[in-house]
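Novice: predicted structure and sequence below. I'll ask about it afterward.
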Amino acid sequence: MKWTIGEVTVTKIVELEMTGGSRFLLPQATPEAVLPITWLQPHFADATGRLRLSIHSFVVETPTRRIIVDTCLGNDKQGRRIPHWNDRDGPFLADLTAAGFPPDSIDTVLCTHLHVDHVGWNTRQVDGKWVPTFPRAQYLMGRAEYEHWQSVQDRPDMATIFADSVTPIIDAGLATMVETNARICNEITLVPTLGHTPGHVSVMIQSNGEQALITGDFMHHPCQIARPEWSTLADSDPEQGIETRHRMFRRLAGTPVLIIGTHFAGVTAGRLVADGSSYRLDV
């Protein structure tokens, strides 16, 4: 799946898709609560109200850069809380290469935040050691995001994620810490969308008068467009996350900005429009 924004192309590379099993993430999104949001079907929910979700990366090609935004779960990673995310052996790198993006062709890795399903392919295991998957790339990580998780003492899961997917990048000298409003290149600017994590960012693309926004996780599923007050259990600050969704939806509704969802399954992208007292995604 590919989108064109002026001179920029965005290509989706899927690692994992699923239907149902999302109550651990969005407990308010019961089938009974989802079914009345009829526009979610068929792309984002099935006929019984079960949510469809995806874990994928985006390769963003500008005239001067080849950027991979978020790197999914990765293979061979241990200590993950969700069993089918643990010790994976999937074809993501082969799929990435088959799409025309071999790892050594990527010059920038951009992490919207440092959760498990956004940094996993930062590294791969070689001879029992974690090495950068994209050896020619500059890895961009949020300064506030990195400093927050470095200071947290009561999250052994995050310590494990850092050990196998973040710290090896630091040690290899490939990491660059950026601010939440950093300009990456002429076409790419970060947008602070805090709440899911303390340094969370979205990615604004602007080229030849066209615009798109890669969401990251300030919303995990399009049901949160209709119900901005629905928070995920993974949010660091749920109230701030709700405020961020309301602010971003007011900013985006009725504009031509293409919304490209980091966990949106199926068609993945659309435009935000007002829908009574709330909003919907037109695809």
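Specialist: Arrived safely, thanks for sending.

Novice: C-alpha from now on. contacts and neighbour counts both.
Specialist: Noted.

Novice: what is the neighbour count of the closest residue to Thr62 other than its chain neighbours?
Specialist: Ranked by CA to CA, 6 or more residues apart in numbering and with sequence neighbours excluded, the top spatial neighbour of Thr62 is Val8, at 4.7 Å. Applying other CA atoms under 10 Å, we find 23 residues neighbouring Val8.

Novice: wait, what's in contact with Val8?
Specialist: Taking CA atoms under 8 Å, 6 or more residues apart in numbering, we find Val8 in contact with 60-63, 187, 205, 207.

Novice: that one and Leu35: what is the separation?
Specialist: 36 Å (CA to CA, to the nearest Å).

Novice: chain center to the lengthiest strand in the chain: distance?
Specialist: Counting by DSSP state E, the longest strand found in the chain is strand 8-19. For strand 8-19, the separation from the chain centroid amounts to 10 Å (computed by CA atoms, centre = their mean, to the nearest Å).

Novice: for stretch 43-53, same thing?
Specialist: When distances are taken as CA atoms, centre = their mean, stretch 43-53 is centred 19 Å away from the chain's centroid.

Novice: buried sites along that stretch?
Specialist: By 16 or more other CA atoms under 10 Å, the buried positions in stretch 43-53 come out as 43-46, 49-53.

Novice: which one of those is nearest to Trp230?
Specialist: Relative to Trp230, the closest of the buried residues of stretch 43-53 is Leu51; by CA to CA it sits at 13.7 Å.

Novice: got another one to weigh against that:
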Amino acid sequence: MADDNAQGFMVGDVEVSRVIEWQGAHVPTTALVPDCDPEVWDAHEAQLVPDHREPGGGRAVVTLQTWVVRTGGRTILIDTGVGNGRERPGNPFFHHREGDFLASLERIGVRPQDVDVVVNTHVHGDHVGWNTVDADGEWVPAFPHARYLIPALDDHHFGPAGGYGGGKRLVDRLIYEDSIAPVHRSGQAVLWEGGYRLDGILTLEAAPGHTPGSSVLRVESRGERAVFVGDLLHSPVQILRPECNSGFCLDPAQAAATRRRILERAADERELVVPAHFGGAGAVEVRKARHGFSLHRWAA
């Protein structure tokens, strides 16, 4: 199982690397992707073990990571992981976690003050945690010069206007208050809806279903393409069977339709698919297949 933070690849002139916050065997495959028949996991064991399913076991391997995009002299972070010192009752993997994420960023040449843009593909706790840091008991933005691009529909749903996700989970309020609200108070939050063009290379696009505001980031440079899909995919089995949702999708029917749409375009346009939680190479080219799509080639 790969764990080298220095792993990366190029998309035309765009440099992509990643910082891994944590990875390992996590939840049972039946909990991560409950819609997927266990026989699918078994039939594709050679493609899934050890980077996506533990050897000889029933747990999925999950990676918590941030993708770092450097282009045109700018540094963009795609999702910011879990964060340190968070109150996340009911989730021992996230609760009061302490790690060296910012030091890992610095090891690939990125200091907090160097970050120009933070993209939160959606507002879940493992995608917004390092938006902020604790400064003498107060949560403040971790990246003082960055614009934080946050989907407006998620900001509404998980914020006070939407009753913190309708009040269904205490953790939604906690996530918003420690990782999103401080960015609003600092004036660094940029809410967007439908689509948002960062420049001629990077474009955000709505991809709802997992959450109301879930999004993908498209990259195009010198004829090469990639699409950062956040939690559209938690495991490669969802490429093989795109109708299979994770156990965390708020609108399963919409999530499945969005997943198929994004994967069809990726196959047609030869986009490299870059999910938030894949281990191994972390990114893969897909092709159309009988039941869904195939794993054509992993990133170098």
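Specialist: All right, it came through fine. A quick note: this is a predicted structure, and the numbers were derived from the prediction, not measured.

Novice: got a TM-score for the two of them?
Specialist: Remark: TM-score between the superposed chains equals 0.94 [TM-score structural alignment, normalised by the length of the first structure]; 283 aligned residues with a CA RMSD of 1.7 Å.

Novice: still on that earlier bit, now, the contacts of Val8 of the first structure that are in strands?
Specialist: In this view, those that belong to strands under DSSP E are 60-61, 205, 207.

Novice: name the SS class of the equivalent of Ile239 of the second structure over in the first structure, please.
Specialist: Using TM-score structural alignment, the partner of Ile239 of the second structure in the first structure is Ile225. What DSSP: H, G, I helix; E, B strand; the rest coil gives for Ile225 of the first structure is helix.

Novice: now Ile225 of the first structure: how far from Ile242 of the first structure?
Specialist: For Ile225 of the first structure, the distance to Ile242 of the first structure equals 11 Å [CA to CA].

Novice: quick check: Gly74 of the first structure vs Pro102 of the first structure, distance?
Specialist: The gap separating Gly74 of the first structure from Pro102 of the first structure is 16 Å, by CA to CA.

Novice: which residue lines up with Val133 of the second structure in the first structure?
Specialist: Val133 of the second structure maps onto Arg124 in the first structure, by TM-score structural alignment.

Novice: tell me the SS of its match?
Specialist: For Arg124 of the first structure, the assignment made with three-state DSSP gives strand.

Novice: residues near Met158 of the first structure, how many?
Specialist: When neighbours are defined as other CA under 10 Å, Met158 of the first structure has 18 of them.

Novice: please identify the buried residues of the helix or strand that it is a member of?
Specialist: Following DSSP states H and E, the helix or strand that holds Met158 of the first structure is helix 156-161. For helix 156-161 of the first structure, the neighbour count (16+ other CA under 10 Å) marks 158-161 as buried.

Novice: what's the mean gap between the longest helix that the second structure contains and the aligned bit of the first structure?
Specialist: Longest helix in the second structure, counting residues (DSSP state H): helix 252-269. On superposition with the first structure, the mean distance recorded for helix 252-269 of the second structure (mean CA distance after the TM-score superposition for the first structure) is 1.6 Å.

Novice: whereabouts in the first structure does the following helix or strand past that helix align?
Specialist: Remark: after helix 252-269 of the second structure, the chain's next helix or strand is strand 272-275, criterion DSSP H and E. Alignment of strand 272-275 of the second structure against the first structure: residues 258-261, by TM-score structural alignment.

Novice: need the counterpart of Pro238 of the first structure in the second structure.
Specialist: Across the alignment, which pairs residues by TM-score structural alignment, Pro238 of the first structure is matched by Pro252 of the second structure.

Novice: now do Asn208 of the first structure
Specialist: Going residue by residue (TM-score structural alignment), Asn208 of the first structure aligns to Arg222.

Novice: can you get me a residue count around the closest residue in space to that match that isn't next to it in sequence?
Specialist: Leaving out its chain neighbours, the residue that sits closest to Arg222 of the second structure by CA to CA, 6+ apart is Gly12, at 5.0 Å. Applying other CA under 10 Å, we find 14 residues neighbouring Gly12 of the second structure.

Novice: what is the equivalent residue in the first structure for Gly12 of the second structure?
Specialist: Checking TM-score structural alignment: Gly12 of the second structure goes with Gly6.

Novice: that match against Glu187, yeah?
Specialist: No. Assessed by CA atoms under 8 Å, Gly6 of the first structure is found out of contact with Glu187, at 9.5 Å.
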